[in-house]
Every structure is written in C-alpha cells, then in structure tokens.
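J.: Only the shape, not the letters, is given here:
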C-alpha cells in the first residue's frame, strides 16, 4: 500500500487539526467522562516495572517515535542540509533563541506565581503543523523560507527537549541511565554495521530491540522517555536513519501525532466566563502568537545583520514575519510541556491545554491569512520541478553513508 501521501505536510497538518478538534468536541459531550476514564486507565499489570496510564503510553511511548524521526531530520540538517556549517546554522539558531526567550519572559510577566513553572510552554514550535500551514498557504514563497522555518523549528524543539530533561525530571536513577548510555552506543555500532538501505532482517530486528531497550531504560531512569528518541535518532547512521524515517513518517503523521493531539486536546472546557480563567490561560494565549512574532522577527533581523549575511541571501522582513507567526503554533511540544509543568494540578493542565490550543489557533489563522496575502507577490510554483527535486533529495539521502 502506497502511504506516501501521508508524508505530505498539508495532510499532516489537517490530520493534527482534525484530531484535536475531535478530541475537544467529544470531551465536551456526554462521552467526555468515559473518555477521561479511558485516558487515566492503567493496565492490570506493570510492563517491566512501568505502570503508565493510557494517556502516558501515548506521551511517553508513541511520541518517542515522533522525536526519533525529528532527530533524524535534525542530524541530516546539521551534516548535509541547511545547517551544515556554523554560518548557516547561526541565523536560525539566533532566531530560535529569540523565539524562546521573549515568549518565556512574556509568560512569566502574565502567569503569576502559581503558574510560573510553566514558562517553557510557549517556547515550543510544532514542526509538522507549522510546515503544514506553510505548505497550504505559502506555496509560492521561496525555498529559503521553508528552510529557515524548518531549521528554526527543529532547533526550537531541541531546546524544548532540553527543558524537558532539565526542568521536568524530578529524580534520576544513575544505574538505569548508565545502561541506557551503553544501549545507545550499541545502537550506534549496529547502525554502522548497516549497509545499504535494505539491510538484513536480523540487523533490523536487533536495531529495534536495542531501541526498545533504550526507551525502557531512559523511562526507568526518571528522565522523560522522549529523550531516548532524540538520542537514538542523532546517533543512527545515515542509510538506516533515512530508511527508518521514510518507513516511520506515515505512522507518525497518520497515527502518532493525531492520537497525541486527540489525547491532549480532549479536555472539558471550564464553564466559567473568560474573565475568570486563570492567568496561565491568558499568559499562553498571548505569549505564543505575540511572543514568537516579536522574538523570532527581532532576533532574526539581528542575526542576519550581525553575521553580515549578504543581502541576496537574506530572508526578507516580510518573509521573516510570516515565519514568526507560524512559530507561534506550539501545539504538540507545548501541550507535552504543559502536562509536565502542571502535572500536580489538574485544573492548570486543563486551562494550559486550552491556552495552547487557543494561542496556536490564533497564530495559525494569522499566519495563514498573512501568507496568503504575501504569496500573491510571488509567481506560481512549478509543481513538476518541486516533485523532481524531492525525488533527487530522497535519492541523495538514502545513498549517503
């Protein structure tokens, strides 16, 4: 069965949005309490010491696969793609830092003492959703815009993953962490032994087994399990990494991300007036679209000027504003950090989730409208040429070793 259509960023964005809307609608009907019971249900037995709810099997289990795929993309960008030199990586890195710092400061100024620990929530950018909106409404824009958005979002998510590891880990089991490091080294060695994009079935089985072992060890260590996906994706050699990415993308785009969006968005909307919602809600709603807009735009301009990027290679201010608006679509990673930051207060999790949904929706709508208007300034795209370039890119990446 040909599932290549699911890799399309437009399709991925629509599946994400549809799943989130469906979860929100069901949670606010008579089926809501039953759905909540399912989300919090545990298996009658632990799995090798892990006792997770159904929702945590999604956030701590399936979501690891998404981060694994993202890490593969990140490794490619750092070695062969748009970030393969210090100078190329500097501008999106500076822009990403601005897009992290300004929303965090804006959130802290609005959230109050009770919600202060949620400051990392509005720092995240949803890679799949942001690229999907760009693909839907900014198809005429030059490829440099997509390259900068991808680089910025990947670096942004890497910073978010760092926040998860540092700020949302309560205790660490050093023995489990040490064995996880050994497993990651073994995974790297197995990847080096992989030859050709087909590989051998015993080697593939061994890679999967070691990956599962690494995930279990990291989960047992106390560090959030998504870190395992990132580390495994970064150390895997190019040929098996690209093969894994191509095979896993339909699964992550079609099942993992929509299921996570459905699970995270399925919250009951509080029956209170808007002026009675907590400062956490309003802080996220403002920090995502506004903080990202100013943070990414200002930092991006400073980066291009300070690094003396030639004018012919610079991203225009009008294009940078469009990228900044899409950067405000926090969604997946923002909702994950919201759950981790407020895990001891159910009410704040609900209001934080609503804040992420509202803030991301505002950013998405503003970005879509802005890109639609901006795209009219550019000539129509040659879809045949784009398809040909994509085929060449795929061939080059699968043949690299």
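T.: Good, I have the coordinates. This is a predicted model, so every value here is computed, not measured.
J.: CA only for contacts and neighbour counts going forward, please
T.: OK.
J.: for the protein, longest helix please?
T.: Assignment by DSSP state H gives helix 346-375 as the longest helix of the chain.
J.: Just give me the neighbour total for residue 44.
T.: Counted with other C-alpha atoms under 10 Å, the neighbours of residue 44 add up to 7.
J.: Residue 168 is in contact with residue 338, isn't it?
T.: No: counting by C-alpha atoms under 8 Å, residue 168 does not reach residue 338; the two are 10.5 Å apart.
J.: So those two - more neighbours on which side?
T.: Comparing residue 168 with residue 338 by neighbour count (other C-alpha under 10 Å), the higher total belongs to residue 338, at 27 against 18.
J.: Not counting residues beside it along the chain, what's closest to that one?
T.: residue 121 (5.7 Å; C-alpha to C-alpha, 6 or more residues apart in numbering).
J.: Correct me if wrong: the one you found contacts residue 331.
T.: No: using C-alpha under 8 Å, residue 121 is not in contact with residue 331; the gap is 9.6 Å.
J.: Comparison target below:
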C-alpha cells in the first residue's frame, strides 16, 4: 500500500515535519506571540452532557494523540502476530536490548535527579520515537544490512509497548472501575464489528465503530486512566485484515497533522532565563539519559543478548548495536507526553523536562546521523569490495 508519491507516507518527511513543528513551537513560545497562543491553548471546550471539559491543549494530547496510539497499536498487533516479534526466538534479543535501553536511562536519571521533587520523571528518558528513528535510518542508512533494520524495528516496537505500559500503570488516578469495565465492553464490541467489515455494509459498520471508539475514549478518559490508552486498546482489538486499510487511511492524517500539532504544543515552553547551573536536575537527567543511557543500555545489553543467543558469536557487531542505541535515544513524541504526565502538577519542572527531551533527542538525532552514516558507508565499502 506504500505510495512513494506522497511524502507523508515516507520515512523521512514526517520526521522532518515533526522536528520543524517542535522548533516553531519552541520559537513562538519565546516571542511576544506567546500570550496569544497560550490563551488559545488554555481555552476550554466542554462537551455538553458528558462532563468532559478539556482545554485545547488537552484535546490535542488526550484526544488527537489517542488516534496516533490507535495506529501504533495496530502496528504492534501486526508485528506481534505476523511480523518481527511473532516468536520468542525473534523477540528475545531485541527484548533484552530494549530492557537495557530502559534500565540504564532510569539509573542515570535517578542518579542526577533523584530528589523528591524531580524523581517522578524517571520514565521520561525510556522512550524511543519509532517514526524519528526509522526516518534517520532511511536518510542515513543506505547500505545497512537488513538485520540492523529488523533489530531496530523490533527494539522500537518493544520500547513503544513499555511506554504504553508506563502511561497506563503509572499515570492512572482515582480509578473508576465501572467506567473502565464499560470501556472494555466497548472495546470488545469494537473488535467484533471490525471482523464484519469484510462481509457487510462497510459504511454502516465503519460509522458504528467510530461512534463506539469515541464512547470508549470518553469512558477511559473519565475512568482515571490516561485517555490515549483507549487508542491502544481499540488498536489491539481491530481485526488484522481491516487494520491494514485503517492504518493506511489514517497514516497521512497522523503524520501530517496530529503529530506535528502535538509536537508544536508540547514544545511550546518558555526557555528559562537562568544560567545552566540554575536549571533543574530533571533537565540534565533527561538530556543526558536519553542519548547516553540508550547507547550504553542498548549497546551493552544487546551485545550480551547476541553473545548468549547465537552459536557463532553475535549476529550484529557492537558498532551496529551502538548505532541502534543512538537511534533509540531519540525519545521525542512519547517522551514529551511522559514529561507532561510526570510533572503535570509542577509547571516549572515540566517545562524544563520538556526542554531536556528536546535537547537529549536532538543530541541523539545528530549522533545517530553520524554513526549510522559511518556504519552504512562501511557496509557499502564491503559490498563494493566483494563485487569487484
């Protein structure tokens, strides 16, 4: 279903668009336009008769981003059932590497920012932005063997799963189990309807699925679980055959609209007018844990996994694992969401944590571009020598 003529379906352009949107958000937040834009983002839009009364900013982070997680969940479902993670043998090595890419950044963050006010930010540097990582790989990785690409894809998918679990478990509050149960019933109905799309009136069933999806989202939002988890549950419930068409239909909207809008609003923070020594430990913890923690964690644990899991030595060289580690340090989308959730009640620390995500992800982006380019050039030289 790939459409090479549409840049929003490519690996490179959406990543560039996301970075530009975040840059514009950060820039405008530090200009005289700040107050006007902040006023729009703080504007509340209630839904009569539902009790839902969210600001524009929260409609974006809780509402639109749920669609992004819906698409991600459908991709996860495919990889877990038919793709790169459909067997224990395929999953074990990237799973160990992903565990290292979570554990080491957490340790680095807590060493730097383990004080009571900032300790809750430990999940922030654990995420990998799969769109950015694959975008960098597409731009700079021409010539890399398929084993590197497959390993990175599996690694990023597992990171997505970990991030989703963190959002669901750590940031739930005042749970209303009845509403959550009703939401799960809606998810089951949604999944059953998706299995009728191939056989019956697609328009009627599709419209019913949209209505049920919105109801499930509202129930999850009201239950105390973060609303984006509704997108995850619905995405996992969709039958695999129609999920491919749904993903294709939503891809340009997610890449061209939802993610850039979220990146703009998430990066819309005022840069503190303080010296570096006055910045919060949360800033430094995230800015260092993302690039450094991911490189060390994924590189070390991945190397150990390869040594344990292969008969004749590692399937990937350590240099390739380090390249994957630099790509894993591009946290961005999920890290920005985690920063907003972890410090929801502390605006000052939240803004500095968001800056830490931007700085750490940008450092990983630059570093990954360099290392991936070097590894790709190395493999191109090997191929050239082998064919000459």
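T.: Structure's in. What do you need? Bear in mind that the values here come from a model prediction, so they are computed numbers and not experimental data.
J.: that older thread, the residue nearest to residue 338 of structure 1 corresponds to which position in structure 2?
T.: Using TM-score structural alignment, the partner of residue 121 of structure 1 in structure 2 is residue 124.
J.: again with residue 88 of structure 1
T.: The alignment partner of residue 88 of structure 1 in structure 2, by TM-score structural alignment, is residue 90.
J.: mind listing what the residue nearest to its match when sequence neighbours are not counted touches?
T.: Nearest residue to residue 90 of structure 2, sequence neighbours excluded (C-alpha to C-alpha, 6+ apart): residue 84, at 6.5 Å. For residue 84 of structure 2, the contacting residues are 90-91, 150, 153-154, by C-alpha atoms under 8 Å, 6 or more residues apart in numbering.
J.: again with residue 50 of structure 1
T.: residue 220.
J.: what does it align to in structure 2?
T.: That one, residue 50 of structure 1, aligns with residue 52 by TM-score structural alignment.
J.: can you give me the helices in the stretch 151-300 of structure 1?
T.: For the stretch 151-300 of structure 1, helices defined by DSSP state H, counting those that start in this stretch occupy the ranges 174-193, 201-221, 226-235, 238-251, 257-265, 279-286, 292-306.
J.: average distance between the shortest one and structure 2?
T.: On the superposed models, the aligned residues of structure 2 are on average 0.6 Å from helix 279-286 of structure 1, with distances taken as mean C-alpha distance after the TM-score superposition for structure 1.
J.: equivalent range in structure 2 for that helix?
T.: Against structure 2, helix 279-286 of structure 1 falls on residues 281-288 (TM-score structural alignment).
J.: Same check on stretch 165-181 of structure 1?
T.: Stretch 165-181 of structure 1 maps onto residues 168-184 of structure 2, going by TM-score structural alignment.
J.: Could you list the buried residues of the matching stretch?
T.: 168, 179-180, 182-184 (16 or more other C-alpha atoms under 10 Å).
J.: ok, how many other residues are close to the closest residue to residue 350 of structure 2 other than its chain neighbours?
T.: Of all residues not flanking residue 350 of structure 2 in the chain, residue 343 sits nearest, at 5.0 Å (C-alpha to C-alpha, 6+ apart). Neighbourhood size, residue 343 of structure 2 [other C-alpha under 10 Å]: 21.
J.: got it, and residue 228 of structure 2?
T.: Using other C-alpha under 10 Å, residue 228 of structure 2 has 24 other residues around it.
J.: what about the aligned residue in structure 1 for it, distance to residue 67 of structure 1?
T.: With TM-score structural alignment as the criterion, the equivalent of residue 228 of structure 2 in structure 1 is residue 226. From residue 226 of structure 1 across to residue 67 of structure 1, the span is 6 Å (C-alpha to C-alpha, to the nearest Å).
J.: again, but for residue 246 of structure 1
T.: Residue 246 of structure 1 is 14 Å from residue 67 of structure 1, by C-alpha to C-alpha.
J.: now swap in residue 121 of structure 1 and tell me
T.: 17 Å.
J.: The two - which one has more neighbours?
T.: It is residue 121, of residue 121 of structure 1 and residue 67, that has more neighbours when counted by other C-alpha under 10 Å, with 33 against 23.
J.: Now do the contacts for that one.
T.: 104, 284, 333-335, 337-338.
J.: I'd like those laid out as JSON lines, including distance to residue 222 of structure 1.
T.: Below are the contacts of residue 121 of structure 1 laid out as JSON lines (distance: C-alpha to C-alpha, whole Å):
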{"residue": "104", "distance to residue 222 of structure 1": "25"}
{"residue": "284", "distance to residue 222 of structure 1": "27"}
{"residue": "333", "distance to residue 222 of structure 1": "19"}
{"residue": "334", "distance to residue 222 of structure 1": "20"}
{"residue": "335", "distance to residue 222 of structure 1": "20"}
{"residue": "337", "distance to residue 222 of structure 1": "16"}
{"residue": "338", "distance to residue 222 of structure 1": "18"}
